[in-house]
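Asker: Using only what follows, build the 3D model:
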Amino acid sequence: MTDVRRLVPRTDAVLALPAVAAAAQRLGRALVKEAVVAAQGRARAGEIAPGDVADAALAALPGTPTTLTPVLNATGVLLHTNLGRAPLSAAARAALDVAAGTCDVELDLATGGRGPRGTAAIDALLAAVPGAAAAHLVNNGAAAIAMVAACLAGGGREIVIARGELVEIGAGFRIPDLLTATGARLREVGTTNRVHRDDYAAAVGEDTAFVLKVHPSNFVVSGFTHSCGVDELTGLGVPVVADIGSGLLAPHPLLPDEPDAATTLAQGAALVTASGDKLLGGPQAGLLLGAPGEGAELVGRVRRHPLARAVRVDKLTLAAFEATLRGPVPPTRTALDADPRDLLARAQRIADRLRADGVDARAVESDSTVGGGGAPGLTLPSAAVSLPEPYAAVLRAGTPAVLGRTERGRCLLDLRAVPPESDDALAGAVGRAR
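Answerer: As a prediction, this is how the structure comes out:
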């Protein structure tokens, strides 16, 4: 009898097949060859027929060369850090496609000489925050506050900060560690739960570089507490720098306690720092906004600092950031502004469709959150499709992957962060998970 293993096609023969060669053009030869070798191994083990090697290899290939997997965010957390925070708008994605090729990121097409870098993105930011006289972009929010510390206090000068604002955010990242790593010294004032203007005033001296206000972001201290707003800290003889964290540029009616850039500058902050991939709804970036006068001068100093090159944004970020500000409302803002009644109606339609297919699905009211360190303690009324709990694990492993949350023995697919155009994909994923 002929050993079936002798019938397994050679690797070069499989790679030469038109469909496999086309996949290699799209995904890279190494990735496709790896899939072919794995399929050959299955054939030698008797799992598949030798003639099915090519089809098995093609079936095992990913859609793109990246290992990242698209996920429908049905957790009810608008800015889910584990899911990359803010999803980009269609306009921002289109801008990424332009920037991905060769483009005039540092070229003046009129003269053929070198042109300014990032001017359009900065202009868009200044247009969105008219109270700012100058702005600068770096690669993330932590870099923004680190650059301010390095530039203004890096030679061992002091940063005055309330003890209750020496916060730790995600993955063990601590604000005090970041600040002292720049060579600055911290002058802590007040107690964990209470700090007054007199505490700041007593701490300001010849070595003080600036007073820093840090938004707690991911926690709330309640009870016997007192803190000072930016407006209370002006007039101490040193600049006030405010890290608002979430990237909210102007007040939002649903987020009355969330600091925004426009208000913070109006209250007297010389510099405001924030993230671009949170409530602003754009790509990962760190924003620096300077008030007229001293603030604008400080932004200029940060821009000229030697470390500025190390944390500058690339052409992809510049393109997506500008498009986020100039283009239509980004998905994060759309999700934030969603009407709970519309969400419940969507949940009911999906649940009715699934029940018709025999799925134990119900439309229920739920609570969602901003996430990403924004609006801690605040819940937003939402709606969800409720399923038996075992669906949670199956949906995570599906295509598309769907991430929900479990509560009281049920899997909830909250719709606030799911765009309406994805409802069919969500229902289809549940149907396949039965």
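
Asker: going forward, measure contacts and count neighbours with C-alpha atoms only.
Answerer: Noted.

Asker: quick one: the residue sitting nearest the centre point of the chain from residue 332, how far?
Answerer: Nearest to the mean C-alpha position of the chain, counting by Cα atoms, centre = their mean, stands residue 85 at 2.9 Å. Note on residue 85: its distance to residue 332, by Cα to Cα, to the nearest Å, is 9 Å.

Asker: Tell me the residues that contact both of those two, please.
Answerer: Here residue 85 and residue 332 share the contacting residues 78, 79, scored by Cα atoms under 8 Å, 6 or more residues apart in numbering.

Asker: related to what we said a few turns ago, could you list which residues are in contact with the residue nearest to the centre of the chain?
Answerer: Contacts of residue 85 by Cα under 8 Å, 6+ apart are 78, 79, 277, 278, 372.

Asker: So residue 260 sits against residue 245, correct?
Answerer: No - contact criterion Cα atoms under 8 Å: residue 260 and residue 245 do not qualify, at 9.1 Å.

Asker: Next, the second sequence, to be compared with the first:
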Amino acid sequence: MAGEPDDDPRRRIPRTDAVLAHPRLAEAERVLGRAVVKSVVVTAQQRARAGEIAPDEVPGAALAALPTLASSSCAVLNATGVLVHTNLGRAPLSRAALDAVMTSGGNTDVEFDLTTGTRARRGRGALAALADAVPSAGDVHVVNNNAAALLLCALALAGDGGEIVVSRGELVEIGDGFRIPDLLASTGARLREVGTTNRTHLADYAEAIGPATAFVLKVHPSNFLVTGFTSEVAVPELAGLGVPIVADIGSGLLAPHPALPDEPDADTALREGARLVTASGDKLLGGPQAGLLLGDADLVQRLRRHPAARALRVDKLTLAALEATLRGPAPPVRAALDADLPPLLDRAARLADRLAAEGVDAVPVESAAAVGGGGAPGVRLPSAAVSLPEDYAAALRAGDPAVVGRIERGRCLLDLRTVAEDSDEQLLEAVRRCTS
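Answerer: Alright, predicted model coming up:
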């Protein structure tokens, strides 16, 4: 250009196509897409034109600016001691479920019979696995979350102005400001509230039931406890009222678990007389986000054939992950729930000793874990943790992978009930990075 000296360093800035041909950038383009990679190259070229970096530093600057993944999500080691941590994505999937998701990411037989070459029932494998897991269910259906399951019940059974009878003490908020009464009222159903906040009796339900009653809704208040002068009516008593009982158990426990004696489960609720049960797939079941519907075959069929069911259906990835969760080895949430205390204490002692030998202020301590995710409120699971100085918490969260612990009494606790044993070395390395 006129007026520019021939030795202007900007003339040495490599062309975009030349930088994109760099082997590592070409590989990044395969993972992240051309637009993302090209944008960081152009930014690096602009920095060179502004004199911030030398022309030959453009490829390196572009590589340094690349995001590591196409998604903005960051891998996290959950060391909080909360088994189902809503803010960390609730249940982590099992290896079997992750493999199933990878397989189903391509073309799959989700609605195709490979034997006959004809169309088949969508998600039949996942539905069969769910039915096998809850033998007392006449039929099952899956939608995209538990709120959707409850919404579909209201639409299909009471959406024409029918009444839903529910205790005032069970009109809960389910998270992010969404409330059960608002959800149900949005379907066109009418709510008939009975009892009081702390006490509801069988007579309250009986007096409210009439010709317009579509069903009685029993909601498990799974994320809080009301203690003291309280009473509620259990499913077996409600079943004698002569109208369908829909039990929203919430947490996704399909069968009783000895560590959670007060947590309702789907199989027991159906055996006690509930006509329909709704539950979450990504809580105590340990699977993907899904709403599980189990119960009488005729009612489940009504739900399945309702027009809204099409809008609430799950995709092939969810179906694959759900089936693998039900058929495969115990998912991480179940493994954490079943973990025995002595091995946890031994792990905490070994990890703390190794860190202490390297000069880290680390000590093993006993701790208490929780179920979380709106399940088993008040239940404390005995656990063990590695205790570190409080300032480690922020540094650990900034790592890759990020490690999230909890702060108690001015110390950062890394609770091992929610950290798989095969992640211990990863946990150690994360602490070492903070120390260095």
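
Asker: Just give me the match in the second structure for the residue nearest to the centre of the first structure.
Answerer: With TM-score structural alignment as the criterion, residue 85 of the first structure lines up with residue 90 in the second structure.

Asker: now swap in residue 106 of the first structure and tell me
Answerer: So, by TM-score structural alignment, residue 106 of the first structure is matched to residue 111.

Asker: Tell me, how many residues neighbour its match?
Answerer: 14 (other Cα atoms under 10 Å).

Asker: Kindly report the same for the one 4 residues further on.
Answerer: Here the neighbour count serves as a burial measure; for residue 115 of the second structure (other Cα under 10 Å) it reads 6.

Asker: isn't there a strand covering it?
Answerer: No - counting by DSSP: H, G, I helix; E, B strand; the rest coil, one finds residue 115 of the second structure to be coil, located in no strand.

Asker: what about it, distance to residue 125 of the second structure?
Answerer: From residue 115 of the second structure to residue 125 of the second structure the distance is 15 Å (Cα to Cα).

Asker: In the stretch 101-250 of the second structure, what residue spans correspond to strands?
Answerer: 112-113, 118-119, 139-143, 163-167, 173-175, 178-179, 190-194, 213-219, 245-250 (DSSP state E, counting those that start in this stretch).

Asker: Output the ones you listed in a markdown table; the columns should cover distance to residue 95 of the second structure and mean neighbour count.
Answerer: Shown next, in a markdown table, are those (distance: least, Cα to Cα, whole Å; neighbours: other Cα atoms under 10 Å):
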| stretch | distance to residue 95 of the second structure | mean neighbour count |
| --- | --- | --- |
| strand 112-113 | 25 | 14 |
| strand 118-119 | 29 | 10 |
| strand 139-143 | 22 | 25 |
| strand 163-167 | 40 | 25 |
| strand 173-175 | 29 | 14 |
| strand 178-179 | 32 | 13 |
| strand 190-194 | 43 | 20 |
| strand 213-219 | 32 | 23 |
| strand 245-250 | 25 | 27 |
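
Asker: Of these, which is nearest residue 24 of the second structure?
Answerer: strand 112-113 (39.6 Å; Cα to Cα).

Asker: what's that closest one packed up against?
Answerer: In terms of contacts (3 or more Cα pairs under 8 Å, 6 or more residues apart in numbering; DSSP states H and E), strand 112-113 of the second structure is packed against strand 118-119.

Asker: what's the average distance of the strand it packs on to the first structure?
Answerer: Mean deviation of strand 118-119 of the second structure from its aligned counterpart in the first structure after superposition (mean Cα distance after the TM-score superposition for the first structure): 1.4 Å.

Asker: And that strand, what does it pack against?
Answerer: strand 112-113.

Asker: what's the mean distance for the strand it packs on versus the first structure?
Answerer: Counting by mean Cα distance after the TM-score superposition for the first structure, strand 112-113 of the second structure comes out at 1.3 Å.

Asker: my guess is residue 78 of the first structure is in a helix, correct?
Answerer: No - applying three-state DSSP, one finds residue 78 of the first structure to be strand, outside a helix.

Asker: okay, now it: neighbour count?
Answerer: 29.

Asker: hang on, it packs against residue 415?
Answerer: No - Residue 78 of the first structure is beyond contact range of residue 415, at 10.0 Å (criterion: Cα under 8 Å).

Asker: need the contact list for the residue lying closest to residue 135 of the second structure once chain neighbours are set aside.
Answerer: Leaving aside its chain neighbours, residue 135 of the second structure sits nearest to residue 267 (7.3 Å; criterion: Cα to Cα, 6 or more residues apart in numbering). For residue 267 of the second structure, the contacting residues are 134, 135, 136, 137, 254, 255, by Cα under 8 Å, 6+ apart.

Asker: Check residue 365 of the first structure too.
Answerer: Residue 365 of the first structure touches 344, 381, 382, 383, 384, counting by Cα under 8 Å, 6+ apart.

Asker: To residue 58 of the second structure, which of the strands of the stretch 101-250 of the second structure lies closest?
Answerer: strand 173-175 (46.8 Å).

Asker: mind listing the helices for the stretch 301-434 of the first structure?
Answerer: 315-326, 331-336, 340-356, 391-396, 423-432 (DSSP state H, counting those that start in this stretch).

Asker: Can you add mean neighbour count and distance to residue 24 of the first structure and give the ones you listed back as CSV?
Answerer: What follows is the helices of the stretch 301-434 of the first structure, written out as CSV (neighbours: other Cα atoms under 10 Å; distance: least, Cα to Cα, whole Å):
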stretch, mean neighbour count, distance to residue 24 of the first structure
helix 315-326, 24, 26
helix 331-336, 19, 34
helix 340-356, 18, 39
helix 391-396, 19, 28
helix 423-432, 17, 28
